[in-house]
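K.L.:
next come a sequence and a model predicted from it.
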Amino acid sequence: MPSTPLTSVADLTAAVLRGDYGPDPESLHAVGAFWVRQSTQFPGTDTKYRNYYLVLRVESGFGGCCVERDQLDSVIAEELSGSSVAQLLRDERTPVRIAALDAYLSLTRPHREAEQAQVFMLPHGTPLQRAKARDQAIAGLLDIAPGMRVGLIGVVNPLVDAIRARGGICLPCDFNMQRTADGTEVARDMAPVLAQADLVIATGMTLSNGSFDEILAAVRLRDIPLIVYAQTGSAIVPQFLGHGVAAVSAEPFPFSQFSADPTPIHLYRDAGADARAAA
């Protein structure tokens, strides 16, 4: 493990390349590369979620990165298999680096061996039932007091509902949505949200668009909690617990929307943050 605090994804990547987290990345290879296009629209709504994933397999580890529609060409899945993890961690394309880092850490730091992780099984059910169960678990990771302003970077409507059900005031921010299901305007610029929020909930996709480091720096400067719900980078974000991240809902590949059967998410809390809050 690195001896200095992590302040960015680049710090973590450099530590992995040094061998601080396990085997030399030069000795490991991406044996599989996948490109997934997926959309979701719940009955009775006019919101369609469109997701595009790059997934890499390194031995028994999988790494996933959700990207914007035109961020990568799907042919990338045909090109990356066979590359060493070290080569992928140095790739000029951010989503490739994130998927490779996630795959490496899912191999060397699996959730099943993490002492801080609590397994929560999403129930068998419809996509909406499973999404609501997931988002209730995420909203419950930290206490949301009535009137608390909760910045939501990456809007999922059931999570908006879960925040409001706890009395929180949701401050939504998203590149791809203008309004939430109940008509609340969604900001495109996250700077005002980060400046006003008492607590921030962000999606792992902030890793793929490069905004995670900015969010991390903002919450550390203001000393406010950051919760991350991560399909993208589910093995990456837990490494930042105690370094700006207070809690994580980590959902590794294969993701919950690809199954109706019970599937796990892994809930992490920074024990140090809980102790500081109680002091």
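P.N.:
It's in.
K.L.:
drop to CA atoms for contacts and neighbour counts, all remaining ones
P.N.:
Will do.
K.L.:
in the stretch 151-279 of the chain, which spans are strands?
P.N.:
169-173, 199-203, 226-230, 247-250, 263-269 (DSSP state E, counting those that start in this stretch).
K.L.:
got the angle between the third one and strand 199-203?
P.N.:
Orientation of strand 226-230 against strand 199-203 (axes from the mean of the first three to the mean of the last three CA atoms, to 10 degrees) gives an angle of 20 degrees.
K.L.:
try the first one
P.N.:
Orientation check (the same axes, to 10 degrees): strand 169-173 against strand 199-203 gives 40 degrees.
K.L.:
thinking again about what came up before, winner for burial among the strands of the stretch 151-279 of the chain?
P.N.:
strand 247-250 (a mean of 28; mean count of other CA atoms under 10 Å).
K.L.:
contact partners of that strand?
P.N.:
138, 141-142, 226-231, 234-235, 237-238, 241, 265-270 (CA atoms under 8 Å, 6 or more residues apart in numbering).
K.L.:
how far away from the center of its chain is that strand?
P.N.:
Centroid displacement of strand 247-250 relative to its chain, using CA atoms, centre = their mean, to the nearest Å, is 8 Å.
K.L.:
okay, one more to line up with it:
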Amino acid sequence: MIESPASVAELTAWARAGRLGPEPGTLRASTAFLTTYGTRHPGRHRHYRNEVLSVRVGAAVGSCGLEPHTGTADLIDHCVDATVAELLEHPVAAVRVAALDAYLMQVRPHPHAGGRAGRQVVIDGPTSLTKSRRRASTVVDLLPAEVSRVLVVGVVGSLLAELRARAIAYLPCDLAGGVTEWGEPVYEAVEQAPTDYDALLVTGMSLGNETFDEFRSVATRRRLPLVAFAQTGSAVLPWFLGAGVHAVSAEPYPFFSLDGGPSTVVTYRELS
């Protein structure tokens, strides 16, 4: 049986200790880069702007979403030629997550992240909106069939549209607040939302803002399924399957929205 860590900090400690693979002090980040992009799909009313930090270690690229306007040249300079061990102790959480993602991508690459067996799903389509909808359908397919109301952490229009199409109610939650495309208020904190949900759908960016363990704790305590959709930490989150995480949609860099051709996501499910 594969052991699951008790927290992101514990998984990071395992990596630092060389418990999961090569001694991280012997590996260096050859490249670090920022990806900044905006998206507004035809027919949609909401504009998204995203910043992502990526770190390359050997053949592996790890990524972590950033809060707006936090990606700087200094951040990149701190990463380049640093050892993985150094990056895993960096004061900025996004750097630690990107480095951990790259390290785990190298030692347990998809479709076997965390030692689990994943399923590769090709996401294709003639437009950005088509690909977004198909990615959303893949993610929502990971929810158990009996789910009726979902706490959605990280508002993505196509995910909400897919839930609406399946008559699954949702509570949108995002640090950015505001309203959804359908005029629904977005809760800025989970504590503000009603508690009558029976599943959680959580963005991998919760790793970068250090809230993931809180959501996993809620899911574990209430015995609710938690499904993660992960561009951030795609190789990290499968390690928590069976330990508060029901399923993961893992999407390593480059993400579906950055490529006009076919993209591949890997889905992982908790073994029953």
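P.N.:
Here it is on my side, so go on. This is a predicted model, so every value here is computed, not measured.
K.L.:
just to revisit the earlier point, got CSV for the strands of the stretch 151-279 of structure 1, with distance to residue 114 of structure 1 too?
P.N.:
Output for these, formatted as CSV (distance: least, CA to CA, whole Å):
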stretch, distance to residue 114 of structure 1
strand 169-173, 31
strand 199-203, 21
strand 226-230, 16
strand 247-250, 12
strand 263-269, 9
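K.L.:
can you tell which of these is closest to residue 33 of structure 1?
P.N.:
Checking these against residue 33 of structure 1 by CA to CA gives strand 226-230 as the closest, at 19.7 Å.
K.L.:
and that closest one, what does it pack onto?
P.N.:
strand 199-203, strand 247-250 (3 or more CA pairs under 8 Å, 6 or more residues apart in numbering; DSSP states H and E).
K.L.:
out of those strands, nearest to residue 55 of structure 1?
P.N.:
strand 247-250 (15.5 Å).
K.L.:
residue 245 of structure 2 maps to what in structure 1?
P.N.:
Under the alignment (TM-score structural alignment), residue 245 of structure 2 maps onto residue 245 of structure 1.
K.L.:
so that match sits against residue 224, correct?
P.N.:
No: shown here, residue 245 of structure 1 and residue 224 do not form a contact pair, counting by CA atoms under 8 Å, at 9.4 Å.
K.L.:
so for these two, which residue has more residues nearby?
P.N.:
residue 245 (25 against 16; other CA atoms under 10 Å).
K.L.:
which ones are touching that one?
P.N.:
216, 225-228, 237-238, 270.
K.L.:
do that again at 10 Å, thanks
P.N.:
Residues near residue 245 of structure 1 by CA atoms under 10 Å, 6 or more residues apart in numbering: 200, 215-216, 219-220, 224-228, 237-239, 268-270, 273.
K.L.:
now do residue 269 of structure 2
P.N.:
The contact partners of residue 269 of structure 2, by CA under 10 Å, 6+ apart, come to 116-119, 142-143, 227, 238, 241-242, 245-249.
K.L.:
shared with structure 1, which of those?
P.N.:
For these, the subset whose aligned partners also touch in structure 1 (both residues aligned by TM-score structural alignment, their matches' CA atoms under 10 Å) is 117-119, 142-143, 227, 238, 241-242, 245-249.
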